[in-house]
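Need coordinates for the below:
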Amino acid sequence: MRREELDSKAQSLYEHLSDLRKCLINCVWILLIATGICYGFSEKIFDFVREPIRPYLPGGGLIYTGPLDKFIAHLKLSFVCGILLSCPFWLYQVWKFIAPGLYAKERKYTMGFIFSGTGLFVLGAAFSYWIALPMAFQFLMTYGGEVDKPMISIDQYMGFFTQMCLMFGVAFELPLVIVVLGMMGIVSQSFLRKNRRYAIMTIATIAAIITPPDLLSMVMMLAPMWVLFEAAVLIVGIFEKKREDAYAVNERE
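The predicted structure follows:
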């Protein structure tokens, strides 16, 4: 391989790493600003977050044993809400990083990528809050009878709550990731259909890991992810058809 080709590849790699660095730095600043905004409303947000478990607490509130526990819990909550609030902005940074690998006609889907990514992430968090968490607490807080009374600490609850919301939010981004991979030519509709069983097994494994240890919660996680996967397969096929039609038109010209 000639020296000029090696220098060109090294320069291309350096440019990609530089773009990735800029993307990560911008995302960090966006999250910090959004976290600071959410911290100003952390008291009201915490009341909202406490609601799924409140019916199962003897006094209606959580407990804490360390002087910093409540403060740290509010910081964690502000960070998670900051991720949700700033979702369109850091998704735009991600799009700017992957857009150079797409065709010129596919780069026009910037707003679609941002809105769909934001909607899916928020939908996953909302699914966790209104469906998965109430079902989990119904199982966990009533398991073994009503003689024993729960005393849940703020730290334990916030760790459980934030993990569930973030995991569900990220999991619901699955169709967007598949569609982008399809737009980049990495996966095809035929490939996805051929490996559907492996995809479902992977989804089931993810659902078993991120949900509480009961079958109903796992099924409630698996069902929407399966539906989203099938929707992504259809969308990938639509983009492939458009690409083939555009290629055929160029060939005739």
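
C-alpha from now on. contacts and neighbour counts both.
Noted.

show me the contacts for the residue most central in space within the chain.
Central residue of the chain (Cα atoms, centre = their mean): V170, 1.7 Å from the mean position. With contact taken as Cα atoms under 8 Å, 6 or more residues apart in numbering, V170 is in contact with F121, G124.

any idea which element it lies in?
Following DSSP states H and E, one finds V170 within helix 154-171.

one step back: for V49, see how far away the residue nearest to the centre of the chain is.
19 Å (Cα to Cα, to the nearest Å).

try M164
Distance of M164 to V49, computed by Cα to Cα: 12 Å.

Those two: which is more packed in?
M164 (21 against 18; other Cα atoms under 10 Å).

buried residues in the helix or strand hosting Q11?
Assessed by DSSP H and E, Q11 sits inside helix 3-39. Within helix 3-39, the residues that count as buried by 16 or more other Cα atoms under 10 Å are 19-20, 23-24, 26-27, 30-32, 34-35, 37-39.

structure for this one too, so we can compare:
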Amino acid sequence: MTDNSVPLITHLIELRSRLLRAVVAILVIFLCLVYFANDLYHWIAEPLVAQLPEGSNMIATNVAAPFFTPFKLTIVVAMALAMPVVLHQAWGFIAPGLYRHERRLAIPLLVMSVLLFYGGIAFAFYVVFPLAFSFFTSVAPDDVVIATDISSYLDFVLKILFAFGLAFEIPIAVILLCVSGVTSPASLRKKRPYVIVAAFVIGMLLTPPDVISQTLLALPMWLLFELGVLMSSLYSRQRDDQNEEESDVKS
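I've put the predicted structure just below:
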């Protein structure tokens, strides 16, 4: 075994250790929640159930669906709640390889990314779902009985929640692009009309085919883009001031 292979093996051992800690965190949260699996599904189904006509209920078209669907939801919830632990382990692995100024920027970005992801999920659940499901149930023909399958509903909800959580990460993406030098706040401001059009196109592709859901995703994406540009501008200005101070000290 050569000397050059020792650091690599050490990094791999540390990576395995941190991955195991992240998996253990997810498993512990899952075991704490699995007893409440049916309650979790009832909670996530509430936005649709509240809009169903009187006497209508959700159904299970698969024999094993009443067991596996809440079980699947519990796993997803456990992964979402364990995200801070997972990101902490990821940060502990990559932090030693970063410069001091990179660490100062990375920590706020990690915290903000978690909060924005949770914020996107909360926005979709408490704002988008009630409006979207109210629209869907109101346009159903009179001779159609609305009885949604629990597995189909969960797949639909998880896709929308993930789409909104990911869309709310736009400020992080904008900041990283500006910090890495790929673009600049001034260049992004010039491209604002294209960004607005792209936000509505993405909203059309990621949401159900109704104007309400599309707009409720497109508008936050645009506002979050503006937030990312603003924060990038502040960071660039602060970095320029620091560079000027360092130049003055050297001179």
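
what TM-score do we get after superposing?
Once superposed, chain against chain, the TM-score is 0.82 (TM-score structural alignment, normalised by the length of the second structure); 243 aligned residues with a Cα RMSD of 3.1 Å.

Tell me how far the aligned residue in the first structure for V63 of the second structure lies from Q163 of the first structure.
The alignment partner of V63 of the second structure in the first structure, by TM-score structural alignment, is P67. Distance, P67 of the first structure to Q163 of the first structure, by Cα to Cα: 23 Å.

try T205 of the first structure
Counting by Cα to Cα, the gap from T205 of the first structure to Q163 of the first structure is 17 Å.

Kindly report the same for F48 of the first structure.
Per Cα to Cα, F48 of the first structure is found 17 Å from Q163 of the first structure.

With C38 of the first structure instead?
Computed as Cα to Cα, the C38 of the first structure to Q163 of the first structure distance reads 18 Å.

ditto for M218 of the first structure
Counting by Cα to Cα, the gap from M218 of the first structure to Q163 of the first structure is 15 Å.

Among the two, which residue is more densely surrounded?
M218 (21 against 15).

whereabouts in the second structure does stretch 41-51 of the first structure align?
Under TM-score structural alignment, the match for stretch 41-51 of the first structure is residues 36-46.

residues in contact with the aligned partner of L192 of the first structure in the second structure?
Aligned counterpart of L192 of the first structure in the second structure: L188 (TM-score structural alignment). Shown in contact with L188 of the second structure (Cα under 8 Å, 6+ apart): V229.

again with C165 of the first structure
Contacts of C165 of the first structure by Cα under 8 Å, 6+ apart are G124, A125, A126, S128, Y129.

Can you tell me which of those residues is nearest L176 of the first structure?
L176 of the first structure lies nearest to G124 out of the contacts of C165 of the first structure, by Cα to Cα, at 12.8 Å.

counterpart of that closest one in the second structure?
In the second structure, G124 of the first structure lands on G120 (TM-score structural alignment).

Tell me the residues of the second structure aligned with the helix holding V170 of the first structure.
Going by TM-score structural alignment: helix 154-171 of the first structure matches residues 150-167.

do the same with stretch 217-233 of the first structure
Using TM-score structural alignment, stretch 217-233 of the first structure lines up with residues 213-229 of the second structure.

and the match of G124 of the first structure, what helix or strand is that in?
Here G120 of the second structure is assigned to helix 100-123, by DSSP H and E.

what's the angle between the helix holding V170 of the first structure and helix 110-127?
Calculated by axes from the mean of the first three to the mean of the last three Cα atoms, to 10 degrees, helix 154-171 of the first structure forms an angle of 140 degrees with helix 110-127.

Helix 154-171 of the first structure vs the second structure, average offset?
If you overlay the two and look at helix 154-171 of the first structure, the average distance to its match in the second structure is 1.0 Å (mean Cα distance after the TM-score superposition for the first structure).

Then stretch 228-237 of the first structure?
Mean deviation for stretch 228-237 of the first structure: 0.4 Å (mean Cα distance after the TM-score superposition for the first structure).

sorry, back to before: what lies in contact with the helix holding G120 of the second structure?
Here helix 100-123 of the second structure has contacts from 83-84, 87, 95, 161-162, 164-169, 172, using Cα under 8 Å, 6+ apart.

Please compute how far the helix holding V170 of the first structure lies from its chain's middle.
Taking Cα atoms, centre = their mean, to the nearest Å, one finds helix 154-171 of the first structure lying 12 Å from the centre of the chain it belongs to.

for stretch 67-81 of the first structure, same thing?
Distance of stretch 67-81 of the first structure from its chain centroid, counting by Cα atoms, centre = their mean, is 21 Å.

How about stretch 40-47 of the second structure?
The gap between where stretch 40-47 of the second structure is centred and where its chain is centred comes out at 19 Å by Cα atoms, centre = their mean.
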